[in-house]
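Visitor: Could you look at this predicted model? Sequence included:
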Amino acid sequence: MAQYQAVLQDEAATLALATRIAGLLSGGQTLFLHGDLGAGKTTFSRGVITALGHGGTVKSPTYTLVEPYQLKPFTVFHFDLYRLRDAEELEFMGIRDYFRADTLCLIEWPEQGSGYLPVPDLDIHLTFVDGHRRVLLQSQTPAGAALIKALTDDEQ
């Protein structure tokens, strides 16, 4: 399992990292975003979606559960499972249909969907430490490891 860690000084740094990662995505990937309320999960998602070409507002899908974005490279599905009452609801909404080679799935609060979600390519953990955000990326698949390798190679 490959890892990448960084300190994100502010929202701009979070968006910059999201933009860098967006440039490495090719579709078919699933990213889980972990962190407390206000840790930057939606900010990170907004950075990825905007970098992939969405020109409008990126809103948190807290009440809709999922927001689709039809973008030129691929379709992005932005999930927020915070308010999910029962993970089995994902089965009823056809969750498996979202995970395809021509999509990117960004999932906030993935632990709420435990047992109904695939293994993510990347687990992205956002935390507050000493007044700054810290990010820890952990690969869970070879595709995730390749993303982290490309990200670290880009820094050198």
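Guide: Thanks, I have the structure now.
Visitor: only C-alpha atoms for contact and neighbour calcs from this point on.
Guide: Fine.
Visitor: in which helix or strand would I find D86?
Guide: Counting by DSSP states H and E, no helix or strand carries D86.
Visitor: what's the spacing between it and S114?
Guide: Going from D86 to S114 by C-alpha to C-alpha, to the nearest Å gives 10 Å.
Visitor: And A51, by the same measure?
Guide: A51 is 29 Å from S114, where distance means C-alpha to C-alpha.
Visitor: Compare these two and say which is more crowded by neighbours.
Guide: Remark: of A51 and S114, A51 carries more neighbours, 18 against 13, as counted by other C-alpha atoms under 10 Å.
Visitor: sec struct for the residue lying closest to that one once chain neighbours are set aside, please.
Guide: Excluding the flanking residues, the one nearest A51 by C-alpha to C-alpha, 6 or more residues apart in numbering is T19, at 5.3 Å. Assigned with DSSP: H, G, I helix; E, B strand; the rest coil, T19 falls in the helix class.
Visitor: here's the one I want to compare it with:
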Amino acid sequence: MTQPPFTLPSRRTVPLPNEAATAQLARRLASALVPGDLVALRGDLGAGKTALSRALIRAVTEEEAEVPSPTFTLVQTYETDIGPVWHFDLYRLSGPDEVTELGWDEARAESVLLVEWPDRLGPLLPDDHLEIKMTFTGPDSRQADLIGHGTWDGRLGALDLSGLEQP
């Protein structure tokens, strides 16, 4: 019996010349999210992970909603149009055992999760997730590389990013 060929997860690149472009990407992502989804946000400090999360949360609540960074609280929760959204910032954690103390199991069961510094999850990072790597391209510009893992491999291809992606 032959093994199916190994395929790389789908990947899409989106230039973000300014914060308005980041908010536009967040609105497109928000329209595709459902409870049970996990968005893993990677990138250096200041690369735009929190800005993207903030814009996404505002897209499913109110444009003027206060969305504080979870840097010190580690997690913030929101009731939104797409169900509960949990925004985790795991930068200050040392490993997966500390994540469970933040309500991880409850969050995974019923919510959309936005996770900054997902490497801290270790084996808790599910196979099905959307990874977004944020990188600097200039003082105010960024690039978002979206990588679909598991079921997100097919969903990413169906996501409408027209007008956002590089030609």
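Guide: Cool, got the structure. Source: prediction; values computed, not measured.
Visitor: returning to what we had before: which one in the second structure is aligned with the residue nearest to A51 of the first structure?
Guide: Counting by TM-score structural alignment, T19 of the first structure lines up with R27 in the second structure.
Visitor: Counting neighbours, what do you get for its match?
Guide: As a burial measure, R27 of the second structure scores 18 neighbours (other C-alpha under 10 Å).
Visitor: what's it in contact with, if anything?
Guide: Counting by C-alpha atoms under 8 Å, 6 or more residues apart in numbering, R27 of the second structure makes contact with 55-56, 59.
Visitor: so what's L31 of the first structure up against?
Guide: By C-alpha under 8 Å, 6+ apart, the contact set of L31 of the first structure is 104-107, 120-124.
Visitor: hmm, back to that, so which of the contacts of R27 of the second structure are in helices?
Guide: In helices, judged by DSSP state H, the following of the contacts of R27 of the second structure are found: 55-56, 59.
Visitor: Tell me the one among the contacts of R27 of the second structure nearest to L45 of the second structure.
Guide: Comparing those against L45 of the second structure with C-alpha to C-alpha places A55 closest, at 17.5 Å.
Visitor: Report the buried residues of stretch 86-103 of the second structure.
Guide: 86-91, 95-96, 99 (16 or more other C-alpha atoms under 10 Å).
Visitor: Go through these and flag which are in helices.
Guide: Using DSSP H, the subset of those located in helices is 96, 99.
Visitor: which of the buried residues of stretch 86-103 of the second structure sit farthest apart?
Guide: Within these, two members stand farthest from each other by C-alpha to C-alpha: W86 and G95, at 18.4 Å.
Visitor: Distance of the residue nearest the centre of the second structure relative to E64 of the second structure?
Guide: Taking C-alpha atoms, centre = their mean, the centroid of the second structure lies closest to V39, which sits 3.0 Å from it. Going from V39 of the second structure to E64 of the second structure by C-alpha to C-alpha gives 22 Å.
Visitor: just I147 of the second structure next, same as before
Guide: For I147 of the second structure, the distance to E64 of the second structure (C-alpha to C-alpha) stands at 29 Å.
Visitor: When those two are compared, which one has more neighbours?
Guide: Remark: of I147 of the second structure and E64, I147 carries more neighbours, 21 against 9, as counted by other C-alpha under 10 Å.
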